[in-house]
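Student: no sequence for this one, just the structure:
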């Protein structure tokens, strides 16, 4: 029945998936006899999901209904009794309209979700893995620096914002001989072929190694390694996970459920082409070690903040103020 809806009656399937999606997906870890059939019916948001149209449609509908309701209320205010009744009806109509908008927006968003079959069908011939990223919300995921390389190369990434996804998707393993791989993993096989301009801007050699040493000292044993990033385009740093580490979103959820997992050490990736990194290297050469260390710690903690792993935001803000003080300091003072 559900397979028939997905194929022939998509509106019914979207209604079902919107209501029972998390429960349905959890069947991957319990209904092993139907595991393959369930996998075919999974739907995900992705970096190619166009949910902006649904938001605009809902906003337009909301404005139209507000105007209509105001007009109706205005015409109905002939007597005090009619006015009271009108206000009660307005609230009822507005509540019903709001519920309808939520349903329509949800239905439109589901219509843009992608199946694994569709994802694989539009993969480039050179792409060997199905990429995904999990997090607390779609907006948070879309701002994650780890997506920069994939957006630049127009490689689709599944965005897993449903809490149950973190538990079931890694267990799929592979689909049609394509491994599912979290882009949080440090060991991704990415094509690193910078253009001539990027090559000329990139920090290399001993200068980069000296800067790495500062980052390692500031991050301490909380990081497994500090490496040059191949996935960053616009950001200076990001945190990834080692081969044996847990997905950071899954790790946070496990802790919320009082499941002790320990804390996986991260890999700190640095963008050697970023202006801040190049400027820090020049400052290091000029002997401004204290400032360079301050900035290194601030960049590292900024990456932790984006990961939801920063324990001391007060210290982070105080350090940011100090960095701004140094940046605005008069050279002759």
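Tutor: Yes, it's here. None of the values given here were measured: they were computed from a predicted structure.

Student: CA only for contacts and neighbour counts going forward, please
Tutor: OK.

Student: Burial check on residue 170, number of neighbours?
Tutor: By other CA atoms under 10 Å, the residues close to residue 170 number 15.

Student: Now do the helices in the stretch 51-200 of the chain.
Tutor: Along the stretch 51-200 of the chain, the segments classed as helices by DSSP state H, counting those that start in this stretch run 52-75, 80-111, 116-121, 138-142, 148-152, 165-168, 196-201.

Student: Measure how far the fifth one is from the centre of its chain, please.
Tutor: Right, the one you point to is helix 148-152. When C-alpha coordinates are averaged (CA atoms, centre = their mean, to the nearest Å), helix 148-152 and its chain have centres 13 Å apart.

Student: which residues are contacting that helix?
Tutor: With contacts defined as CA atoms under 8 Å, 6 or more residues apart in numbering, helix 148-152 is touched by 47, 156, 157, 230, 231, 232, 233, 234.

Student: Comparison target below:
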């Protein structure tokens, strides 16, 4: 592990391949940091109990703030937040019943969107608990939708909010459902997701 890596980053998934492909790892990998892949159901529960190893804390790459940006990068994100405030306000309003926040991502580099949670219950832990006989529907990880500040999609969404605000609702739900699918989480209405995608493709190809 690199000397400047202060935390032991980890991610949980069904397989090493899925862990390797997760978009939330992009900035961690760019830094050259190592990531521990957890592929057994009990792994993350053990990590929660251990909390650290050789005085280095464990840190999920899909939870909380990774704090990997330089001061210059943070300033650029701050400026982007100010210039795209209308976009985030609109998406938050659409998704207010399913996410606790919509914000710019400090972990994405190439993917346009991802879903993360606060510290505590993770998405993988939620899946494991949901399989138990006495599972409670309320045992869900906090859902936070993150958008990549460097992806051209964000500028496109700004244009949508400005010129065709009625379309932001479908766009918001498509982004959220995409993020859920990447996390291996079920989407509430697959038929509606399919319809929205089809409508979007028709609109794009007609231009």
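Tutor: Noted; the coordinates are in hand. Keep in mind that what you see is a predicted model, and the values were worked out from it rather than measured.

Student: Can you tell me which of the helices of the stretch 51-200 of structure 1 is most buried?
Tutor: Here the criterion is mean neighbour count by mean count of other CA atoms under 10 Å, and of the helices of the stretch 51-200 of structure 1 the winner is helix 165-168, at a mean of 18.

Student: got the residue ranges for the strands in the stretch 201-333 of structure 1?
Tutor: In the stretch 201-333 of structure 1, the strands defined using DSSP state E, counting those that start in this stretch lie at 223-228, 237-241, 266-270.

Student: Using a markdown table, lay out those strands together with mean neighbour count and distance to residue 199 of structure 1.
Tutor: As requested, those are exported to a markdown table (neighbours: other CA atoms under 10 Å; distance: least, CA to CA, whole Å):
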| stretch | mean neighbour count | distance to residue 199 of structure 1 |
| --- | --- | --- |
| strand 223-228 | 19 | 13 |
| strand 237-241 | 25 | 18 |
| strand 266-270 | 24 | 15 |
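
Student: For those, give me CSV that also has distance to residue 2 of structure 1.
Tutor: Shown next, in CSV, are the strands of the stretch 201-333 of structure 1 (distance: least, CA to CA, whole Å):
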stretch, distance to residue 2 of structure 1
strand 223-228, 45
strand 237-241, 37
strand 266-270, 41
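
Student: hang on, the earlier thing: looking at the helices of the stretch 51-200 of structure 1, spot the one closest to residue 329 of structure 1.
Tutor: Smallest distance to residue 329 of structure 1 across the helices of the stretch 51-200 of structure 1 (CA to CA): 27.2 Å, for helix 196-201.

Student: The closest one: how far from the chain's middle?
Tutor: Using CA atoms, centre = their mean, the offset of helix 196-201 of structure 1 from its chain centre is 28 Å.

Student: now swap in stretch 14-27 of structure 1 and tell me
Tutor: Averaged C-alpha coordinates place stretch 14-27 of structure 1 at 21 Å from its chain's average position (CA atoms, centre = their mean).

Student: which residues in structure 2 does it match up with?
Tutor: For stretch 14-27 of structure 1, there is no aligned range in structure 2, judged by TM-score structural alignment.

Student: Skip the chain neighbours and tell me the closest residue to the spatially most central residue of structure 1.
Tutor: Nearest to the geometric centre of structure 1 sits residue 141, at 1.1 Å (CA atoms, centre = their mean). Nearest residue to residue 141 of structure 1 in three dimensions, chain neighbours excluded: residue 135, at 6.0 Å (CA to CA, 6 or more residues apart in numbering).

Student: In structure 2, what sits opposite that neighbour in the alignment?
Tutor: Per TM-score structural alignment, residue 135 of structure 1 is aligned with residue 13.

Student: so how far is residue 62 of structure 2 from residue 124 of structure 2?
Tutor: Distance, residue 124 of structure 2 to residue 62 of structure 2, using CA to CA, to the nearest Å: 10 Å.
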